[in-house]
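Peer 1: Sequence first, then the predicted structure:
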Amino acid sequence: MKLSEALSERSDIAKRIDRLYDRLVNNAKVQEGENPAEDPEALIAELNGLTERMTELVTRINLTNAATVSDGETVTALIARRDCMTKKINILRGFLDEASSTVSRGMRSEIKIKSTVNVREYQKLLDELSKELRTLDVRLQGLNFTTELL
């Protein structure tokens, strides 16, 4: 099995677990004398099976990511870099959106609001980081499709 297949299955199982939660909550209580729409015991048994499979997949994915090296870096390190870069980009994007928004003044005597940074310079940095993130993501996707799951 390729790493990409395991990642896809993990995503599918996570969605199924989320749906199971909703189904369990919907069948947690019934009016006296009524039956639930679904058997909670069967749903819990399904949940147990899915969480066991998820545990196995996550373990194998993590072991594979830690053991797979590309250009001197493990996939785990690449993922950590991608996640941190994504967070940084999102924060900078929000900051620049706020810094570049204009505040209109009704009269010249009103307080003038100005940006605290050179928005153009930071936008250029944001564009460079976004390009680097896309390149890193393509690299990770390629590894996912070529790496065998341990």
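Peer 2: All right, it came through fine.
Peer 1: going forward, measure contacts and count neighbours with C-alpha atoms only.
Peer 2: Noted.
Peer 1: Now do the same contact list for the residue positioned nearest the centre of the chain.
Peer 2: The centre of the chain sits closest to Asp83, judged by CA atoms, centre = their mean, with a distance of 8.2 Å. Under the criterion of CA atoms under 8 Å, 6 or more residues apart in numbering, Asp83 has no neighbours.
Peer 1: Wasn't it part of a helix?
Peer 2: Yes - looking at Asp83 with DSSP: H, G, I helix; E, B strand; the rest coil, it is inside a helix.
Peer 1: what's the distance between it and Ile89?
Peer 2: Distance, Asp83 to Ile89, by CA to CA, to the nearest Å: 10 Å.
Peer 1: Val103 now?
Peer 2: 24 Å.
Peer 1: same thing with Asp12?
Peer 2: Separation of Asp12 from Ile89 (CA to CA): 28 Å.
Peer 1: between those two, who's got more neighbours?
Peer 2: Just comparing Asp12 and Ile89: by other CA atoms under 10 Å the higher neighbour count belongs to Ile89, 18 against 12.
Peer 1: Which of the helices or strands spans the more buried one?
Peer 2: Element membership of Ile89, judged by DSSP states H and E, is helix 75-100.
Peer 1: And that helix, what's buried?
Peer 2: Buried positions in helix 75-100, judged by neighbour count with 16 or more other CA atoms under 10 Å: Val75, Thr76, Leu78, Arg82, Met85, Ile89, Leu92, Arg93, Leu96, Ser100.
Peer 1: Take this one as well and set it beside the first:
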Amino acid sequence: MRLAEALTARADLQRRVEQLRARITANARYQEGEEPAEDASALLVEAEEALEALRGLIGRINATNARLDLGVDGTMTDALAARDVLRWKHSVLADAAAAASGTAGFRQMRSELRQLSALPVAPLRVRADETARELRELDNRIQQANWTHDLEE
């Protein structure tokens, strides 16, 4: 199984557990004289089995990521950490540029004070764009590795 297939299977298992959680919650109590739509105990057993399968799959994915060498990006684990940080950095830069560009220099009435930007908007946007490009390139390398490497046993 390719790493990308394992990631898809993990997402499917996570969705399944969430669906089971909702069904268990909906059937955990019922009104006297009626029967629940589903057996909450059986659903709980099914959820525990899915969670155990998820634990095993996550362990294999993590082991693969720790050993998978992506060259200049380090291991897959290193690349995933770098991608997370790039996402945060892009968000901070884009939000800062948006906030700084807000109402700079605009007055509604003569008696109001002008709002001035504390940050240089254009350079912030350039840095945000560069960070977005870095993020896209790294994400492409991660996705390529996901589809070209097998999951460890």
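Peer 2: Cool, the structure landed. Just so you know, these numbers come straight off a predicted model, no measurement behind them.
Peer 1: Just give the TM-score of the two.
Peer 2: The TM-score (TM-score structural alignment, normalised by the length of structure 1) is 0.96; 150 aligned residues with a CA RMSD of 1.1 Å.
Peer 1: re the thing from before, which residue numbers in structure 2 go with the helix holding Ile89 of structure 1?
Peer 2: On structure 2, the counterpart of helix 75-100 of structure 1 by TM-score structural alignment is residues 76-101.
Peer 1: go on, stretch 130-139 of structure 1?
Peer 2: The aligned range for stretch 130-139 of structure 1 in structure 2 is 132-141, by TM-score structural alignment.
Peer 1: chain center to that stretch, what's the gap?
Peer 2: Remark: stretch 132-141 of structure 2 is offset 15 Å from the chain centroid, using CA atoms, centre = their mean, to the nearest Å.
Peer 1: contact partners of that stretch?
Peer 2: The contact list for stretch 132-141 of structure 2, computed with CA under 8 Å, 6+ apart, reads Ala79, Arg83, Leu86, Arg87, His90.
Peer 1: And the match of helix 75-100 of structure 1 against structure 1, how far off on average?
Peer 2: Comparison of stretch 76-101 of structure 2 with structure 1 after fitting gives an average deviation of 1.0 Å (mean CA distance after the TM-score superposition for structure 1).
Peer 1: Give me the mean deviation of the helix or strand where Glu132 of structure 1 lies from structure 2.
Peer 2: Here Glu132 of structure 1 sits within helix 119-146, counting by DSSP H and E. By mean CA distance after the TM-score superposition for structure 1, the fitted helix 119-146 of structure 1 averages 0.2 Å away from its aligned residues in structure 2.
Peer 1: now that helix against helix 75-100, angle please.
Peer 2: 150 degrees (axes from the mean of the first three to the mean of the last three CA atoms, to 10 degrees).
Peer 1: Could you pull out the buried residues of helix 119-146 of structure 1?
Peer 2: Val119, Gln123, Leu126, Leu129, Ser130, Leu133, Leu136, Leu140, Leu143, Asn144.
Peer 1: what do you get for stretch 42-49 of structure 2?
Peer 2: By neighbour count with 16+ other CA under 10 Å, stretch 42-49 of structure 2 contains the buried residues Leu43, Leu44, Ala47.
Peer 1: can you list those residues in TSV and add secondary structure and distance to Asn62 of structure 2?
Peer 2: Output for the buried residues of stretch 42-49 of structure 2, formatted as TSV (DSSP: H, G, I helix; E, B strand; the rest coil; distance: CA to CA, whole Å):
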residue	secondary structure	distance to Asn62 of structure 2
Leu43	helix	28
Leu44	helix	26
Ala47	helix	22
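Peer 1: Just the closest of those residues to Arg110 of structure 2, please.
Peer 2: Ranked by distance to Arg110 of structure 2 (CA to CA), the buried residues of stretch 42-49 of structure 2 are led by Ala47 at 64.6 Å.
Peer 1: my read: that closest one touches Arg21, true?
Peer 2: Yes - checked against CA atoms under 8 Å, the pair Ala47 of structure 2 and Arg21 is within contact range at 7.4 Å.
Peer 1: what's around Glu18 of structure 2, how many residues?
Peer 2: Residues within reach of Glu18 of structure 2, counting by other CA under 10 Å, total 13.
Peer 1: tell me what the one helix or strand it maps to is packed against?
Peer 2: For Glu18 of structure 2, the element it lies in under DSSP H and E is helix 3-27. When contacts are defined as 3 or more CA pairs under 8 Å, 6 or more residues apart in numbering; DSSP states H and E, helix 3-27 of structure 2 packs onto helix 40-67, helix 121-148.
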